[in-house]
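Student: here is the input, now give the coordinates:
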Amino acid sequence: MLSRLTRLPRPAALAVCAVPVLGLFAAAAFAPLPFVVAVPGLTADVLGSDQGKPVITVSGAPVRDTKGQLRMTTIRATGPSSTMTLPELVGHWFKTDQAVMPREAVYSSGGSDEEIEKHNLEEMARSQSAAADAALGFLHKDPKDVKVDLNLADVGGPSAGLLFSLGIIDKLDGDGSGGDLTGGRNIAGTGTITADGKVGAVGGVALKTQAARRDGASVFLVPRDECGDAQSELPEGLQLVPVTSLTDAVNALRALNRGEPAPSC
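Tutor: Prediction:
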């Protein structure tokens, strides 16, 4: 014998069904998501000093005094183990001085905080070696005769490569005619560098342009493939110069020194 089922009124039935659905939405809204928040980070003049030591030291060749600045730029992000909920993500998304980025885009090596720091320092060391090779190759100087030491504490990753190379060139050769490669300007930028002088993309350029302008830069060298990102939140008064190689960057700065137009995004 079957017992008779009690049928709920339709509104009540919908309400009962909605309870678990709302519970799922609530759980999803407050579930930890693998995103980090990034903000404009520090900039550092590679022609200057860091913690009392010159960032660039050259031996085996005469160096020149420089007057301008070449500022490498960084972003600062929440830690690799951090997460955020959907409401937090939405709250940060619309702020122009912040960027919500997938965790793996910032911490691609994965692992613990210590492992990531070690990886970033190794990347910086490789970048410095490539930067020195690229600069000396551009100047046709033998790396057996000319030694370059680069010192920049508390910064990891490869994105300062282009600025290191430009700093070495400015120390050794300037604009090729006795003047500063910078023309006395405050120049900033970002980009990886290979030993043969190719410039690569880095990410976070919209935040880096903000850091550059905050610290007084008037020109920003950007990997050409990242022009769109750099333009998205471009601060007023900052000129974007796209480059694909070290030669591009040097030629653009020399053109600016002569009062000629440089490439633009």
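Student: please count neighbours and contacts with C-alpha atoms only from this point.
Tutor: OK.
Student: can you give me the strands in the chain?
Tutor: Secondary structure of the chain (DSSP state E): strands at 35-45, 49-50, 53-54, 56-59, 69-77, 99-102, 147-150, 186-189, 192-193, 199-200, 219-223, 239-243.
Student: and those as JSON lines, adding distance to residue 164 and mean neighbour count?
Tutor: What follows is these, written out as JSON lines (distance: least, Cα to Cα, whole Å; neighbours: other Cα atoms under 10 Å):
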{"stretch": "strand 35-45", "distance to residue 164": "10", "mean neighbour count": "21"}
{"stretch": "strand 49-50", "distance to residue 164": "13", "mean neighbour count": "15"}
{"stretch": "strand 53-54", "distance to residue 164": "12", "mean neighbour count": "14"}
{"stretch": "strand 56-59", "distance to residue 164": "8", "mean neighbour count": "16"}
{"stretch": "strand 69-77", "distance to residue 164": "8", "mean neighbour count": "24"}
{"stretch": "strand 99-102", "distance to residue 164": "26", "mean neighbour count": "18"}
{"stretch": "strand 147-150", "distance to residue 164": "8", "mean neighbour count": "17"}
{"stretch": "strand 186-189", "distance to residue 164": "10", "mean neighbour count": "26"}
{"stretch": "strand 192-193", "distance to residue 164": "9", "mean neighbour count": "28"}
{"stretch": "strand 199-200", "distance to residue 164": "12", "mean neighbour count": "24"}
{"stretch": "strand 219-223", "distance to residue 164": "13", "mean neighbour count": "27"}
{"stretch": "strand 239-243", "distance to residue 164": "15", "mean neighbour count": "23"}
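Student: out of those strands, the one nearest residue 231 is which?
Tutor: Each of those has some distance to residue 231 by Cα to Cα; the shortest is strand 239-243, at 8.1 Å.
Student: about what we covered before: among the strands of the chain, which comes closest to residue 162?
Tutor: With Cα to Cα as the criterion, residue 162 lies closest to strand 192-193 of the strands of the chain, at 5.4 Å.
Student: second chain to compare with the first, below:
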Amino acid sequence: MSRRAATLTVASVLVLVLALVGSLMPVPYVALMPGPTSNTLGTNEKGEPLIKIDGRRTYDDKGHLNFVTVTYRGGPGGRIDLFTALRGWLQSDTAIVPEETIFPKNESQKQVDQENVRQMQDSQQSAEAAALNELGIKLSTQTVVNSVQKGMPAEGRLQPGDEIVSLDGTKITSTSQVTDLMAKRKIGASAALTVKRSGKEQKVTLTTAADPTGKRPVVGVVLGDQYKFPFKIDISVGDVGGPSAGLMFSLAIIDKLTPESMTGGKFIAGTGTITAEGKVGPIGGIQQKMVAARKAGATTFLTPKGNCSDAKAAKPDGLRLVRADTLHGARESIAALNGGKGEIPSC
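Tutor: Model prediction:
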């Protein structure tokens, strides 16, 4: 065998070995790719309205208000191989990110999935509250126990789902109010609570303990605000998690509750978290979400202000970016797109 032939043979073997190693070597990265997109004005996988409202008159809209998602490959339970990561780096619609970006250390994939489900549930409630606030429909809030910490005074006395009715005789209307009232007492002082459980009120008196810093009096509960709506709103999105569809949920609820067509028949997609006050927040995976929206047919994409820089740099052809700072602003921008007055802020 000539020296040249021997060199080619050795090189070929090395390439094959490297290819085999690359296909088997797991790496601590996750591939983010465009995920499914769904019309909040349409139906879910079961053919049921994605957003269903009972107890209030609703109106149809033939247009689209799509929320978009990101899908991923990899993670602690099934890491991608080196070649998959390298291929993803070369694809414009795929992002390869460190594993801890999606799966924080000391958290399992199951825990991350559970947190995503919780965030979706919270975002739906915030979206409903934001929509009703935007329309001037009155709603009330209640402060409930989300979790009880082990080894703290509330353990065995309070439980998740308990509504905090009053503290030391003061009616409670928000979590922040409880925080303010608790901060006024000394560590070791009592806290007289009235809680509602299964529709019945009961009194619970707890002795406060010190928080981990040793400076603040606490009883060992994590509280959250829940909203009491004057009619029923159901949002069914299937196996989708995270808080980033909040803005689109709010817009769809408003559209269903008002006789005018919000979309004017247009295909509008978007993303962004939402607070009950209607403030829009940034999200992750903006590049992949824009790609998913454009592939589905969207021509307008509502973009949180905090994502504008990345979105502008990766905008697909044929997709107009409209900056969304608030729910009210997004609503006005859509009206302007349909021929109404007002400016349309862009990224």
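Student: export the strands of the first structure to CSV and tack on distance to residue 250 of the first structure?
Tutor: CSV is the format used below for the strands of the first structure (distance: least, Cα to Cα, whole Å):
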stretch, distance to residue 250 of the first structure
strand 35-45, 17
strand 49-50, 22
strand 53-54, 22
strand 56-59, 18
strand 69-77, 12
strand 99-102, 31
strand 147-150, 19
strand 186-189, 12
strand 192-193, 13
strand 199-200, 12
strand 219-223, 10
strand 239-243, 9
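Student: for residue 20 of the first structure, find the nearest of those.
Tutor: Closest among these, using Cα to Cα: strand 35-45, at 26.9 Å.
Student: now do that closest one: which elements does it pack against?
Tutor: Secondary-structure packing of strand 35-45 of the first structure (3 or more Cα pairs under 8 Å, 6 or more residues apart in numbering; DSSP states H and E): strand 69-77, strand 99-102, helix 205-214.
Student: what helix or strand does the closest residue in space to residue 164 of the second structure that isn't next to it in sequence sit in?
Tutor: Sequence neighbours aside, residue 195 is the residue nearest to residue 164 of the second structure in space, at 4.7 Å (criterion: Cα to Cα, 6 or more residues apart in numbering). Per DSSP states H and E: residue 195 of the second structure is located in strand 190-197.
Student: which positions in the next helix or strand along the chain from that strand come out as buried?
Tutor: Beyond strand 190-197 of the second structure on the C-terminal side, the first helix or strand identified by DSSP H and E is strand 200-207. In terms of neighbour count (16 or more other Cα atoms under 10 Å), strand 200-207 of the second structure has its buried residues at 206, 207.
Student: which part of the first structure lines up with strand 200-207 of the second structure?
Tutor: With TM-score structural alignment applied, strand 200-207 of the second structure matches no range in the first structure.
Student: and stretch 49-68 of the second structure, by the same measure?
Tutor: Residue span in the first structure matched to stretch 49-68 of the second structure, by TM-score structural alignment: 54-73.
Student: span of that stretch from start to end?
Tutor: 18 Å (Cα to Cα, to the nearest Å).
Student: right, and the residue nearest to residue 164 of the second structure touches residue 204 too?
Tutor: Yes - Residue 195 of the second structure lies in contact with residue 204 (Cα atoms under 8 Å); the separation is 7.3 Å.
Student: list the residues that contact residue 132 of the second structure.
Tutor: Residue 132 of the second structure sits next to 138, 139, 254 when contact means Cα atoms under 8 Å, 6 or more residues apart in numbering.
Student: narrow the residues you listed to those in helices?
Tutor: Of these, the ones assigned to helices by DSSP state H are residue 254.
Student: list the buried residues in stretch 271-284 of the second structure.
Tutor: Neighbour counts over stretch 271-284 of the second structure (16+ other Cα under 10 Å) mark 271-283 as buried.
Student: with distance to residue 260 of the second structure as added columns, please give those in JSON lines.
Tutor: JSON lines is the format used below for those (distance: Cα to Cα, whole Å):
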{"residue": "271", "distance to residue 260 of the second structure": "22"}
{"residue": "272", "distance to residue 260 of the second structure": "24"}
{"residue": "273", "distance to residue 260 of the second structure": "25"}
{"residue": "274", "distance to residue 260 of the second structure": "23"}
{"residue": "275", "distance to residue 260 of the second structure": "24"}
{"residue": "276", "distance to residue 260 of the second structure": "23"}
{"residue": "277", "distance to residue 260 of the second structure": "23"}
{"residue": "278", "distance to residue 260 of the second structure": "21"}
{"residue": "279", "distance to residue 260 of the second structure": "23"}
{"residue": "280", "distance to residue 260 of the second structure": "23"}
{"residue": "281", "distance to residue 260 of the second structure": "27"}
{"residue": "282", "distance to residue 260 of the second structure": "29"}
{"residue": "283", "distance to residue 260 of the second structure": "29"}
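Student: which one of those is nearest to residue 42 of the second structure?
Tutor: residue 271 (16.9 Å).
Student: and the closest one, what's its match in the first structure?
Tutor: Counting by TM-score structural alignment, residue 271 of the second structure lines up with residue 190 in the first structure.
Student: OK, contacts around that match?
Tutor: Contacts of residue 190 of the first structure (Cα under 8 Å, 6+ apart): 72-73, 159-163, 202, 205, 208, 221-223.
Student: number of nearby residues for whatever residue of the second structure lines up with residue 262 of the first structure?
Tutor: Taking TM-score structural alignment, the alignment pairs residue 262 of the first structure with residue 344 from the second structure. Residues within reach of residue 344 of the second structure, counting by other Cα atoms under 10 Å, total 17.
Student: give me the nearest residue to residue 344 of the second structure, chain neighbours excluded.
Tutor: residue 333 (5.1 Å).
Student: next up, the contacts around that neighbour.
Tutor: 322, 342, 343, 344, 345.
Student: for the third one, give its distance to residue 165 of the second structure.
Tutor: From residue 343 of the second structure across to residue 165 of the second structure, the span is 45 Å (Cα to Cα).
Student: out of those two, which sits in the more crowded spot?
Tutor: Per other Cα under 10 Å, whichever of residue 343 of the second structure and residue 165 has more neighbours is residue 165, with 20 against 12.
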